[in-house]
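Colleague: sequence unknown, structure follows:
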């Protein structure tokens, strides 16, 4: 009788508690409102009367809410080992982004974010994606009112990889194909979200594809589709293709390395303090009378078998 293959237990570097989930939902709702308000508010709405101010308002509000979310997740249990891995991966991702910046959307950072979110889960993934985009914006001089929306979109991208299903025995090529398919679709979704953030900053007098606060929703939707086709379709396509190629060629190696690192870090291992037995056979504190001294580097009361 053959033994059943063990099921994989996904490691969570950050466990999302109820408060963290509520904060994440609230931030995501504000982000969606900040991105989609041109299609949610009718032309006669007062928000359209402040179309030049609304993106700045949403950007400032999003910065505050992302900070609250980061503090909430940190309070939920972002331990020192998770912080160390977060710093290493964020620094690596930020360093990878300039390698392809300005070259048809060839951004290898997305490949690393995809696999990191898959291995370490959605909570860690959202924090990692947001922090990496923030660090890369500082590195490349991309700081502006669009940056909070980029941070949120990258957080969604990385979190989504952590939310992908994990069926039994989904290994090897099947897992890489799942990640490649998600990376391809999510690359275009990321580009669409960031286009929404920048589209409203265009002056309607300078282009017939800019947002027009006086136009109906259907007309603005047609303008936005034309804007995406004219400005970012090739960029998003290059990002999607590179993510797929890197996932299929290097994914196995990187996934193994990340999983080995998470096992060695043992994020979820409980900390246990051993107690030693005294001379009368009862358990007592380490160093009590009647206890034989333990060898250096070994817990008290644990003797080497003879």
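Modeller: Perfect, thanks for sending it. Small disclaimer: the values here were computed from a predicted structure and weren't measured.
Colleague: hey, let's count contacts and neighbours off CA atoms from now on
Modeller: OK.
Colleague: If you drop the residues flanking it in sequence, what lies closest to residue 19?
Modeller: Setting aside the residues directly before and after it, residue 19 is nearest to residue 72 in space (Cα to Cα, 6 or more residues apart in numbering), at 7.0 Å.
Colleague: Any idea how many residues pack against the one you found?
Modeller: 20 (other Cα atoms under 10 Å).
Colleague: distance of it from residue 127?
Modeller: The gap separating residue 72 from residue 127 is 11 Å, by Cα to Cα, to the nearest Å.
Colleague: ok, second structure coming up, stack it against the first:
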């Protein structure tokens, strides 16, 4: 048995190739996810959607579970082989183990920097899969299973996938690459926190807070309420997450990027396995 080398050895192999069907599945989940997170700003005041403001997150949570499953099946069909599954398991287990380190401590979430570097090296398809699986396994580990979990899986998938879509994957190295990843991690850490705020924000009782979602208010008014909600409730946590991600990326990024790239080259994900005839 032998492994055939890739047709273009200078091209960095990726464990999950982005076929047209994979891209279509990711776009479908992205559109539904955008609606699931942003429906408070898309619905008109007094519409049937806002009338079911407390039911909508549950409906979208169930729908996201199905769609994430569709994406997983599509990625598997696109070529998620045994080597890629093994690396996915190792990285997801590592990320899940890192998550409890920051439990109860504002902003100390080291798993974010691991997902930034993994998405960068292994590509957007693998990054999305890794982000979703890591969040799922860490929820099981920390007892954080609930209707919010599909939203966390999707948001973390976007977080890691974005790192795989950054420019200069084949050319940018050393300090320039670390600076790019640190800047992305800083911005994306805030984006993750903001997106996840959209999940719980509509559940706040309007009578108890002036920054809660108001089903009778215009989208612009609700947007102002949401900004105030983020500033009042999660700015400190998101800032801590962003700073920790930047510090870990700049200090540990170089050896971890080298290790991930070395493992990717040795695994030769895109090599075809062939069986040689027995020698006589």
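Modeller: Sure thing, it's come through. All values derive from a computational prediction rather than experimental measurement.
Colleague: Who are the contact partners of the aligned residue in the second structure for residue 58 of the first structure?
Modeller: When the second structure is aligned by TM-score structural alignment, residue 58 of the first structure is paired with residue 60. Shown in contact with residue 60 of the second structure (Cα atoms under 8 Å, 6 or more residues apart in numbering): residue 36.
Colleague: swap in residue 64 of the second structure?
Modeller: For residue 64 of the second structure, counting by Cα under 8 Å, 6+ apart, the contacting residues are 29, 32, 33, 150, 151, 154.
Colleague: give me that answer again for 7 Å
Modeller: Contact analysis of residue 64 of the second structure by Cα atoms under 7 Å, 6 or more residues apart in numbering lists residue 150.
Colleague: what about residue 57 of the first structure, how many residues close to it?
Modeller: Residue 57 of the first structure: 13 neighbours (other Cα under 10 Å).
Colleague: host element of it?
Modeller: Assigned by DSSP states H and E, residue 57 of the first structure belongs to helix 54-75.
Colleague: thinking again about what came up before, now for the residue nearest to residue 19 of the first structure: what does it line up with in the second structure?
Modeller: Checking TM-score structural alignment: residue 72 of the first structure goes with residue 74.
Colleague: correct me, but its match touches residue 23?
Modeller: No: using Cα atoms under 7 Å, residue 74 of the second structure is not in contact with residue 23, being 9.4 Å away.
Colleague: Name the nearest residue to the aligned residue in the second structure for residue 47 of the first structure, ignoring sequence neighbours.
Modeller: Residue 47 of the first structure maps onto residue 49 in the second structure, with residues paired by TM-score structural alignment. Excluding the flanking residues, the one nearest residue 49 of the second structure by Cα to Cα, 6+ apart is residue 43, at 6.4 Å.
Colleague: Need the single longest helix in the first structure, by residues.
Modeller: helix 233-265 (DSSP state H).
Colleague: which residues of the second structure does that one align to?
Modeller: Mapped onto the second structure using TM-score structural alignment, helix 233-265 of the first structure spans residues 235-267.
Colleague: Residue 144 of the second structure should be in a strand, yeah?
Modeller: No: using DSSP: H, G, I helix; E, B strand; the rest coil, the assignment for residue 144 of the second structure is coil, not a strand.
Colleague: how about it, what's its match in the first structure?
Modeller: Alignment note (TM-score structural alignment): residue 144 of the second structure maps to residue 142 of the first structure.
Colleague: Skipping adjacent residues, who's closest to its match in space?
Modeller: The shortest distance from residue 142 of the first structure to any non-neighbouring residue, by Cα to Cα, 6+ apart, is to residue 136 (7.8 Å).
Colleague: Tell me the helix or strand right after the strand or helix carrying that neighbour.
Modeller: Here residue 136 of the first structure, judged by DSSP H and E, is contained in helix 122-140. Remark: after helix 122-140 of the first structure, the chain's next helix or strand is helix 147-162, criterion DSSP H and E.
Colleague: residues in contact with that next one?
Modeller: Applying Cα under 7 Å, 6+ apart, the contact partners of helix 147-162 of the first structure are 59, 62-63, 113-114, 117-123, 125-127, 129-130, 133-134, 186, 190, 193-194, 197.
Colleague: Give me the mean distance between it and the second structure.
Modeller: Superposed on the second structure, helix 147-162 of the first structure shows a mean distance of 0.5 Å to its aligned residues (mean Cα distance after the TM-score superposition for the first structure).
Colleague: relative to helix 122-140, how tilted is that helix?
Modeller: 140 degrees (axes from the mean of the first three to the mean of the last three Cα atoms, to 10 degrees).
Colleague: Quick one: average offset of the next helix or strand after helix 147-162 of the first structure versus the second structure, please.
Modeller: Next in sequence after helix 147-162 of the first structure, counting helices and strands by DSSP H and E, comes helix 173-199. Superposing on the second structure places helix 173-199 of the first structure at an average distance of 0.6 Å from its equivalents, by mean Cα distance after the TM-score superposition for the first structure.
Colleague: Skip ahead from helix 173-199 of the first structure and say which helix or strand is next.
Modeller: helix 217-231.
Colleague: That next one vs the second structure - mean distance after superposition?
Modeller: Mean for helix 217-231 of the first structure is 0.9 Å (mean Cα distance after the TM-score superposition for the first structure).
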